[in-house]
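> Need coordinates for the below:
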Amino acid sequence: MSTTQPLHATVADSLRRDIHSELLHGPLPSEAELQKRFGVSRSVVRQALATLEAEGLVQKARGKGSFVLPVNRIRRIVQSLNGLGLQVEETGATVQTEILAWGVVPYEEAPSAWGGEALHLQRLRSGYGYPLALIETWLPPVLAGHLPREVLENASLHELMKTRAHINLLRSLRNVYAVPAADPMAGLLGVSPGAPLLLLSGTTYDEHDEAVEIFSTWHRGDRVMFQLERFNGEVTG
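Alright, predicted model coming up:
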């Protein structure tokens, strides 16, 4: 096995990919089988398993080997105007929001009413003890006075827009993509470079049909799944 990173990290990466893609579930192969598969020593296999155990992906049972733990996948209803945080909290879980960037910046794609600038936010959402999504948001620059950095920590942006800026959201146009994780995003989300992400991007409009939010949200593909809700009687193509 030829690699520029430690052998145990390479073994852990391979097993992690198999777990995330659900090729591995239930009991893992024995340490001896993993030694043979990867051509490494038992100490390397044990280091790799310890890494996966620390990440909450596997659990060791005395005398029984290691087992893949069930993954808590969060279901996000794509067409809902409620953000990821509110949807997760509706399940009873607690969401943490870390503000990585905040400030008014030049923004070429800003609607003309914004004057060529935007309030830019970069936020990291976490839940169940691990990162869930990285969010890039651009808002009308006038909202900087209503949404200071300190009020955004562990809060719903849409709720704050409503309560502090009196903005009523009406609709949103959204696009969904499958993309690979690139550095430094992979590091922020706690995944390996190239790991699958679900990208949700779009524009949100208020009751006057004015654009009030442009966003891109990268979700961990192993932790979040998109769900579409359809009601009887809707017209289909």
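> C-alpha only now, for contacts and for neighbours.
OK.
> Would you agree Ser66 falls within a helix?
No: with DSSP: H, G, I helix; E, B strand; the rest coil as the criterion, Ser66 is strand rather than part of a helix.
> Skipping adjacent residues, who's closest to it in space?
Spatial nearest neighbour of Ser66, chain neighbours left out: Lys60 (4.2 Å); criterion: Cα to Cα, 6 or more residues apart in numbering.
> What is the burial count for the closest residue in space to Val58 that isn't next to it in sequence?
Closest residue to Val58 apart from its sequence neighbours, by Cα to Cα, 6+ apart: Val68 at 4.4 Å. Neighbours of Val68 under the rule other Cα atoms under 10 Å: 19.
> Sequence B follows; please return its structure for comparison with A:
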Amino acid sequence: MPSRRDAIADDLRDRIATGRIKPGDRLPSEAHLAAQYMVSTPTLRNALAVLQAEGLVEKVHGKGNFVRRPFRKITYVGGGRTSGTYIADLAPLSVTVRTTGVRAHGHLTTLLKMPTGSPLTEILCLGHEGERPHSLARIYVPCDLVPAAVLRESLPYEAVVMRLMELRPPLAEVREEISVRLPTPEEASTLRISSALTILAVTRQTADTAGRVVEAALLVLPGDRADAVFTTPYVIDERAAEG
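Below is the predicted model:
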């Protein structure tokens, strides 16, 4: 038998799915819903937290709980086939770009295989759908390859990608690490998502023909608005085929 929390979440989920409560609608106040379902306010909030974690409901501070409008999904194309294109299908989004100079520290020293304090160019890309944050990418490049001054903040995302492709040496390998996890407090705040909503986190290292890591990208894609596609080409051994 489902708990009261799950029963309330199921009922509200059904009302959303059948259109009785529409995207953008504000839910009744928590006090009103608690009285309607004859439960305590903490139990009602736990039920709402289930729907928030599923991405169906969002709580706007000072305004209440709203049924979320569905986000347009984008696709991360993996497998190293997209040299320089980190997220495909960006056409529906506007992307703001901020470029700054930083120093390698912590996990960046491991990703880029360089000493602590080495100068880097950080390219922060925040995707928006309308006024709503959609996706987050941090790209790091050694300053001797791409000085921060080369990538002016006024450049659009597509121009930044093209500039990176022009300046860096020929690539030999792309390594991607994919994980599903909860967002950090900073990521949840930047993307305006629930701390209970899982994200697709992609760590991408790009190396040149000499084996040097020339770029590292940290991508954060909320799970309710992203897909990932990987294609692995097979190389046929001609000698085995002839045999």
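> TM value for the aligned chains?
The TM-score (TM-score structural alignment, normalised by the length of structure 1) is 0.63; 196 aligned residues with a Cα RMSD of 4.2 Å.
> just to revisit the earlier point, which residues touch the residue nearest to Val58 of structure 1?
Shown in contact with Val68 of structure 1 (Cα atoms under 8 Å, 6 or more residues apart in numbering): Ile19, Leu24, His25, Gly26, Pro27, Leu28, Leu57, Val58, Gln59.
> element containing the residue nearest the centre of structure 2?
Per Cα atoms, centre = their mean, the C-alpha nearest to the average position across structure 2 is that of Leu221, at 1.7 Å. Using DSSP states H and E, Leu221 of structure 2 sits within strand 213-222.
> State the distance from Asp208 of structure 2 to Glu122 of structure 2.
In this structure, Asp208 of structure 2 and Glu122 of structure 2 are 19 Å apart, going by Cα to Cα, to the nearest Å.
> show me where structure 1 has strands.
58-61, 65-68, 74-77, 95-106, 117-127, 130-139, 169-180, 196-206, 211-220, 224-227 (DSSP state E).
> Out of those strands, which gets nearest to Lys162 of structure 1?
In terms of Cα to Cα, the element of the strands of structure 1 nearest to Lys162 of structure 1 is strand 169-180, at 8.0 Å.
> Now the closest one on structure 2. Mean distance?
By mean Cα distance after the TM-score superposition for structure 1, the fitted strand 169-180 of structure 1 averages 1.3 Å away from its aligned residues in structure 2.
> Need the contact partners of that strand.
Contacts of strand 169-180 of structure 1 (Cα under 8 Å, 6+ apart): 79, 81, 162, 193-207, 209.
> Counting neighbours, which bits of stretch 201-209 of structure 2 end up buried?
Ala201, Val202, Thr203, Arg204, Gln205, Thr206, Ala207, Asp208 (16 or more other Cα atoms under 10 Å).
> What residue in structure 1 is paired with the second one?
The one in question is Val202 of structure 2. In structure 1, Val202 of structure 2 lines up with Leu200, judged by TM-score structural alignment.
> wait, that match sits on Gly221?
No: taking Cα atoms under 8 Å as the definition, Leu200 of structure 1 is not a contact partner of Gly221, at 11.9 Å.
> hmm, back to that, can I get the buried residues of stretch 201-209 of structure 2 in a markdown table including distance to Ala7 of structure 2?
Shown next, in a markdown table, are the buried residues of stretch 201-209 of structure 2 (distance: Cα to Cα, whole Å):
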| residue | distance to Ala7 of structure 2 |
| --- | --- |
| Ala201 | 32 |
| Val202 | 35 |
| Thr203 | 38 |
| Arg204 | 41 |
| Gln205 | 45 |
| Thr206 | 48 |
| Ala207 | 51 |
| Asp208 | 55 |
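> Relative to Ser29 of structure 2, which of those is nearest.
Nearest to Ser29 of structure 2 among the buried residues of stretch 201-209 of structure 2, with distances taken as Cα to Cα, is Ala201, at 34.2 Å.
> From Ser179 of structure 2, how far out is the residue nearest to that closest one when sequence neighbours are not counted?
With sequence-adjacent residues excluded and distances taken as Cα to Cα, 6+ apart, Ala201 of structure 2 is closest to Val220, at 4.8 Å. Distance, Val220 of structure 2 to Ser179 of structure 2, using Cα to Cα: 10 Å.
> Looking at those two, which has the bigger crowd around it?
Val220 (22 against 11).
> Show me what the more buried one aligns to in structure 1.
Alignment note (TM-score structural alignment): Val220 of structure 2 maps to Trp218 of structure 1.
> hang on, that match packs against Pro131?
No: applying Cα under 8 Å, one finds Trp218 of structure 1 not in contact with Pro131, separated by 10.8 Å.
> wait, what's in contact with Ala226 of structure 2?
Lys73, Ile74, Thr75, Tyr76, Leu200.
> switch to 7 Å and redo it
Going by Cα atoms under 7 Å, 6 or more residues apart in numbering, Ala226 of structure 2 touches Lys73, Ile74, Thr75.
> Kindly indicate which of those residues lies nearest Pro170 of structure 2.
Among these, Thr75 lies closest to Pro170 of structure 2 (Cα to Cα), at 25.1 Å.
> So what's the residue count around the closest residue to the closest one other than its chain neighbours?
Excluding the flanking residues, the one nearest Thr75 of structure 2 by Cα to Cα, 6+ apart is Asp227, at 4.7 Å. Using other Cα under 10 Å, Asp227 of structure 2 has 14 other residues around it.
> Likewise for Glu234 of structure 1?
The number of residues packed around Glu234 of structure 1, counting by other Cα under 10 Å, is 6.
> Kindly report the same for Thr163 of structure 1.
Neighbour tally, Thr163 of structure 1, other Cα under 10 Å: 12.
> ok, it to His120 of structure 1 distance?
For Thr163 of structure 1 relative to His120 of structure 1 (Cα to Cα), the value is 20 Å.
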